[in-house]
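Undergrad: attaching a predicted model along with its sequence, questions to come.
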Amino acid sequence: MSDTATPAPGEPVPRDWTHPAQGPAPTKTLGDRPSRPAVVVLALGANLGEADQTMDAAVAALTVMPGFTDVQASPRALTKPVGGPPGQPDYRNQVVTARTTRSPWEVLGIAHLLEQEHHRRRTVRWGARTLDVDIVAYGDLTSDHPDLTLPHPRAAERAFVLLPWLWLDPDAALAGVPVAELAARAEGADTVRRMPPERVHLDGGPARPKPSLPDGGRLSPGASPASRGTSRQEETAPGERIDSTWRDRT
């Protein structure tokens, strides 16, 4: 998925953007559902509004999306804008993998709906956005259709996609080439910063301080924090209830 390709970066898009995944798929390949769940790789980016909250919400929506299982989110990256008009804020970027029984065209529709849910507006090519959701790869499928080119035609050179993907899956490959190899030669890789995990409450509320134990009691070791956005167990004293509504946001 990409913005309209006609204008140069920074120039106004000459028409209102419409939803290319509406209606029937343009090819049988894009419209067919897989015979078994396919691994889909999505790239998320945002640099307007509450970007972290927006991306949290998008990942959460994918975890409960019908036809999606085994949703895994990478650590988040902070990156400088690539192309587009000058003066944009830095981006948050993240890669999400999942298994899906949806067709590629249906996944594209879901990506667009997530963008629309968070008020994505396409007025300038490669301009700032509240949320961008690109399909990087759908299994081993290839497509040269202009509305959905697979694999994504620029993913192999985008450090802000390759590095988060590598953080999530060190053995990942794109079109048969190890992502580690692509990331090593990607331009601007040294400017992609891995953001530290941020501990958030699953109801969206602010982080609360850990409860202190009376008489200087020590907390017993708990489970290690999950590295991919799953729930973590709190360190607890014997008999203390585990609060499973916390997780580390990466």
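TA: Alright, I've got the coordinates.

Undergrad: when you work out contacts or count neighbours from here on, use the C-alpha atoms and nothing else.
TA: Will do.

Undergrad: and stretch 126-133, how far apart are its ends?
TA: End-to-end span of stretch 126-133 (CA to CA, to the nearest Å): 13 Å.

Undergrad: next up, a second structure to put side by side with the first:
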Amino acid sequence: MTRVFIALGANLDSPEQQLNSACEALFTLAKPDTFAVSSYYRSAPMGEVEQPDYVNAVASLETDLEPLILLDELQRIELEQGRQRLVRWGPRTLDLDLLLYGDAIIEVPRLTVPHYGMNERSFVLVPLAELVPNLILPCGTPLQHLLTPALQSELVQL
């Protein structure tokens, strides 16, 4: 079993309900009694596309799925909840990103783990720290070293 962390985000079609439904689906991929999810946070969208704020969270679970199979499952859940990939950083019903897969560093065409950019994204770091405050990233950096007061102030806990 491998402990994985997955970022959840939505800003269309009742975002909090989208995250609730995603958590139910993610729970089915988890080893019993290993699923946890952070609080939900409101964050401003990235990029230049005008759109509503996001609701974000991070989930943790242990799974026996290999990384690319897990990615397939995450994309299946997104599609089942109406995800359409029309505009980069555009609005979406659900976005599920595999942040960490144990201590693995993965770089293949379909998947990069740790997730690129996660070290600068408050909507990932803050909920991740809520779940595992003393986490050491695969590169050896303590998660707490990335959490600046400015970064933490970018989010509103729901």
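TA: Yep, it's here. Keep in mind that this is a model prediction, so the values were computed, not measured.

Undergrad: quick check: TM-score for this pair?
TA: In this superposition the chains share a TM-score of 0.92, using TM-score structural alignment, normalised by the length of the second structure; 156 aligned residues with a CA RMSD of 1.5 Å.

Undergrad: OK, contacts around the aligned partner of residue 58 of the first structure in the second structure?
TA: Aligning on TM-score structural alignment places residue 58 of the first structure opposite residue 22 in the second structure. Residues in contact with residue 22 of the second structure (CA atoms under 8 Å, 6 or more residues apart in numbering) are 8, 77.

Undergrad: same check on the one 5 residues further on?
TA: Contacts were defined as CA under 8 Å, 6+ apart; by that measure residue 27 of the second structure touches 35, 61.

Undergrad: do the same with residue 150 of the first structure
TA: Taking CA under 8 Å, 6+ apart, we find residue 150 of the first structure in contact with 135, 136, 137, 138, 141, 142, 143, 144.

Undergrad: quick revisit: assign the match of residue 58 of the first structure to helix, strand or coil.
TA: helix (DSSP: H, G, I helix; E, B strand; the rest coil).

Undergrad: circling back: can you add distance to residue 189 of the first structure, neighbour count and secondary structure and give the contacts of residue 150 of the first structure back as CSV?
TA: Shown next, in CSV, are the contacts of residue 150 of the first structure (distance: CA to CA, whole Å; neighbours: other CA atoms under 10 Å; DSSP: H, G, I helix; E, B strand; the rest coil):
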residue, distance to residue 189 of the first structure, neighbour count, secondary structure
135, 21, 24, strand
136, 18, 24, strand
137, 21, 24, strand
138, 24, 23, strand
141, 27, 14, coil
142, 26, 16, coil
143, 27, 16, strand
144, 27, 11, strand
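
Undergrad: redo the residues you listed as JSON lines? Include distance to residue 82 of the first structure.
TA: Below are the contacts of residue 150 of the first structure laid out as JSON lines (distance: CA to CA, whole Å):
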{"residue": "135", "distance to residue 82 of the first structure": "18"}
{"residue": "136", "distance to residue 82 of the first structure": "17"}
{"residue": "137", "distance to residue 82 of the first structure": "21"}
{"residue": "138", "distance to residue 82 of the first structure": "24"}
{"residue": "141", "distance to residue 82 of the first structure": "27"}
{"residue": "142", "distance to residue 82 of the first structure": "25"}
{"residue": "143", "distance to residue 82 of the first structure": "25"}
{"residue": "144", "distance to residue 82 of the first structure": "24"}
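
Undergrad: out of those, which is nearest to residue 173 of the first structure?
TA: Set against residue 173 of the first structure, the nearest of those by CA to CA is residue 137 (10.0 Å).

Undergrad: name the nearest residue to the residue nearest the centre of the second structure, ignoring sequence neighbours.
TA: Nearest residue to the geometric centre of the second structure (CA atoms, centre = their mean): residue 7, 0.4 Å. Distances taken as CA to CA, 6 or more residues apart in numbering place residue 58 nearest to residue 7 of the second structure, at 4.5 Å, with adjacent residues excluded.

Undergrad: where do the helices of the first structure begin and end?
TA: 28-31, 51-63, 104-117, 159-168, 179-185 (DSSP state H).

Undergrad: break down the first structure into its strands, ranges please.
TA: Ranges of strands in the first structure, per DSSP state E, are 38-46, 68-73, 77-79, 91-100, 132-138, 143-145, 148-150, 173-174, 177-178, 193-194, 198-201, 246-249.

Undergrad: residue 134 of the second structure maps to what in the first structure?
TA: So residue 134 of the second structure corresponds to residue 171, using TM-score structural alignment.

Undergrad: what stretch of the first structure does stretch 53-66 of the second structure fall on?
TA: Using TM-score structural alignment, stretch 53-66 of the second structure corresponds to residues 90-103 of the first structure.

Undergrad: once you drop chain neighbours, what's closest to the aligned partner of residue 155 of the first structure in the second structure?
TA: Using TM-score structural alignment, the equivalent of residue 155 of the first structure in the second structure is residue 118. Distances taken as CA to CA, 6+ apart put residue 124 closest to residue 118 of the second structure, at 6.2 Å, once the chain neighbours are dropped.

Undergrad: measure that neighbour to residue 56 of the second structure for me?
TA: 8 Å.

Undergrad: identify the contacts common to the two.
TA: By CA under 8 Å, 6+ apart, the residues touching both residue 124 of the second structure and residue 56 are residue 7.

Undergrad: which one of these two is surrounded by more residues?
TA: residue 56 (29 against 23; other CA atoms under 10 Å).
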